[in-house]
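K.L.:
Generate a structure from the sequence data that follows.
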Amino acid sequence: MPPTQAGPDEGPAFVAPELPDSAEVWLLRHGETEWSASGQHTGRTDIPLTEAGKEQARAMGNMLGDLSPALVLSSPRRRARDSAELAGLRVDETTEDLAEWDYGDYEGMTTAEIREADPDWTVWTSDTPGGETRAQIAHRADRVLSRVAAAVANGPVVLVGHGHFSRALAARWIGLAVSGGANLLLGTAAPSVLGAQYGVPVIERWNLPNPAA
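P.N.:
The predicted structure is shown next:
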């Protein structure tokens, strides 16, 4: 069972300033790629969407309806940028802060392959040789969320990124450790919505089914 509170290795839990109850933050994971379909860990590798992934991205745009974002941020990886474009979004800025977890030596490997050498490995609870630590992910996520918290009073914010990092973002939004993302399964091109109630950060909707998936 992963810890639910941020530990000293990650620093303090993210604490949002007073949030309006109208706060609306959309987390959009990119559409399918060959590696997401095969279960290979895809961090820094700049792999394109499959044809199915392109259809998922277009369908994701339909799921957004007539949303008029105040701010759209995207990972610089092409699978995220292409998903944003196909979803009909105008990206205001690409930022490495939204890039996927750097898996280091485990890039391109499946969990089953990694566990041949490290039987208990998970990205949420184990070290990743040559990759990012949970503390580094926490710091990156908190930087993104600080920008989000400053922008949501002006309207919806959209973050276009990746699976593991989006799960870490959601965990940090509600004050959990990065490892809390282990409990938040997220499919390709499955939108999620973060918000607030009485000024407290909440997860409003999670892993919404993509009709093209």
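K.L.:
all contacts plus neighbour counts: C-alpha atoms, from now on.
P.N.:
Noted.
K.L.:
check contacts around the residue nearest the centre of the chain.
P.N.:
With distances taken as C-alpha atoms, centre = their mean, the residue of the chain nearest its centroid is residue 166 (1.4 Å). Listed by C-alpha atoms under 8 Å, 6 or more residues apart in numbering, the contact partners of residue 166 are 27, 29.
K.L.:
can you tell me the helix or strand for it?
P.N.:
Element membership of residue 166, judged by DSSP states H and E, is helix 163-173.
K.L.:
What's the first helix or strand after that helix?
P.N.:
Following helix 163-173 toward the C-terminus (DSSP H and E): strand 192-197.
K.L.:
what helices or strands is the next helix or strand after that following strand leaning on?
P.N.:
Sequence-wise, the next helix or strand downstream of strand 192-197 (DSSP H and E) is strand 200-205. The criterion is 3 or more C-alpha pairs under 8 Å, 6 or more residues apart in numbering; DSSP states H and E, and the helices and strands that strand 200-205 contacts are helix 163-173, strand 192-197.
K.L.:
for comparison, sequence B:
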Amino acid sequence: MELVIIRHGQSEADLLGVHEGRADFPLTELGRKQAGKMAVYLAENLPPDLILASPMKRASATARVLQKTIGCEIQYYDELKEYNNGVLAGLSKKEAAITHPLPKGGRPAHIPIQDGESELEFRYRAEWMLHHVLYEYRDVRRIAIVSHGGLISNLIKAFLHQPNGKFAFSTGDTGIHLLEQQEDMRFVRFLNRQDHLL
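P.N.:
The predicted structure is shown next:
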């Protein structure tokens, strides 16, 4: 099984200087163009047999562009949503630094942000999603997963059996990662490819 993992295109929050997370901003015009280029690239090189996507606006719109280009089925999972950043969602970064500053030394991984989830809960959600995909869709040759930067980073950590440390896998707008599961072996074919945007 191949997992083609894709981040959504540029969203309006990227231009506003706000904490996005669970704030549900749509794609910008540039984001829609990025999604179109990504879809053409995948159609020509790695066409998926199935698309799984976050239902949030920026990810679902990106997934629909891919579906329209490829023509395969799309299914939405709440588990593919971005980190639940609770009270920070939609707040300007300047305002958040004043009203909800990080505790000294950072927030412990097991303690959720107000009205949100903890880092450990977020990681568990990604672990659950990965295991669900590998089991429930084990007969599907190639699956595209359209999601968000934080969730994608945790999916890759889970795929590689990496701990929940202070490191991340970066993904640019419509960046593509290709992971492959072959029986008991896992392969990273490439990470954060954005050739389609050149």
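K.L.:
nearest to residue 120 of the first structure, of the helices and strands packed on strand 200-205 of the first structure?
P.N.:
Closest to residue 120 of the first structure of these is helix 163-173 (C-alpha to C-alpha; 17.9 Å).
K.L.:
for that closest one, the distance to its chain's centre please.
P.N.:
Counting by C-alpha atoms, centre = their mean, to the nearest Å, helix 163-173 of the first structure is centred 5 Å from the centre of its parent chain.
K.L.:
same check, this time on stretch 160-174 of the second structure
P.N.:
On C-alpha atoms, centre = their mean, the centre of stretch 160-174 of the second structure falls 11 Å from the chain's centre.
K.L.:
what's in contact with it?
P.N.:
For stretch 160-174 of the second structure, contacts defined as C-alpha under 8 Å, 6+ apart pick out 6-10, 31, 34-35, 38, 120, 123, 149, 152-154, 156-157, 186, 192, 194.
K.L.:
and with 6 Å instead?
P.N.:
Contacts with stretch 160-174 of the second structure, where a contact means C-alpha atoms under 6 Å, 6 or more residues apart in numbering, come from 6-10, 149, 153, 192.
K.L.:
what about the counterpart of residue 23 of the second structure in the first structure, helix or strand, and which?
P.N.:
Alignment note (TM-score structural alignment): residue 23 of the second structure maps to residue 45 of the first structure. For residue 45 of the first structure, there is no helix or strand it lies in under DSSP H and E.
K.L.:
Look up how far residue 174 of the first structure lies from residue 45 of the first structure.
P.N.:
Residue 45 of the first structure sits 29 Å away from residue 174 of the first structure when distances are taken as C-alpha to C-alpha, to the nearest Å.
K.L.:
tell me which residues of the longest helix anywhere in the first structure are tucked away?
P.N.:
Ranked by residue count under DSSP state H, the longest helix found in the first structure is helix 134-151. Of the residues in helix 134-151 of the first structure, 134-142, 144-145, 148-149, 151 count as buried by neighbour count, 16 or more other C-alpha atoms under 10 Å.
K.L.:
What's the match for residue 56 of the first structure in the second structure?
P.N.:
Match for residue 56 of the first structure (TM-score structural alignment): residue 34.
K.L.:
that older thread, what's the matching range in the second structure for the helix holding residue 166 of the first structure?
P.N.:
Under TM-score structural alignment, the counterpart of helix 163-173 of the first structure in the second structure spans residues 149-159.
K.L.:
Same check on stretch 78-86 of the first structure?
P.N.:
On the second structure, the counterpart of stretch 78-86 of the first structure by TM-score structural alignment is residues 57-65.
K.L.:
Skipping its backbone neighbours, what lies nearest residue 138 of the second structure in space?
P.N.:
With C-alpha to C-alpha, 6 or more residues apart in numbering as the criterion, residue 138 of the second structure has its nearest non-adjacent residue at 6.9 Å, and that residue is residue 1.
K.L.:
and that neighbour, how many residues sit next to it?
P.N.:
18 (other C-alpha atoms under 10 Å).
K.L.:
likewise the one 3 residues further on?
P.N.:
In terms of burial, residue 4 of the second structure registers 23 neighbours under the definition other C-alpha under 10 Å.
K.L.:
wait, what's in contact with it?
P.N.:
Here residue 4 of the second structure is in contact with 144, 177-178 (C-alpha under 6 Å, 6+ apart).
K.L.:
Quick check: of the residues you listed, which has the highest neighbour count?
P.N.:
residue 144 leads those on contacts (other C-alpha under 10 Å) with 26 neighbours.
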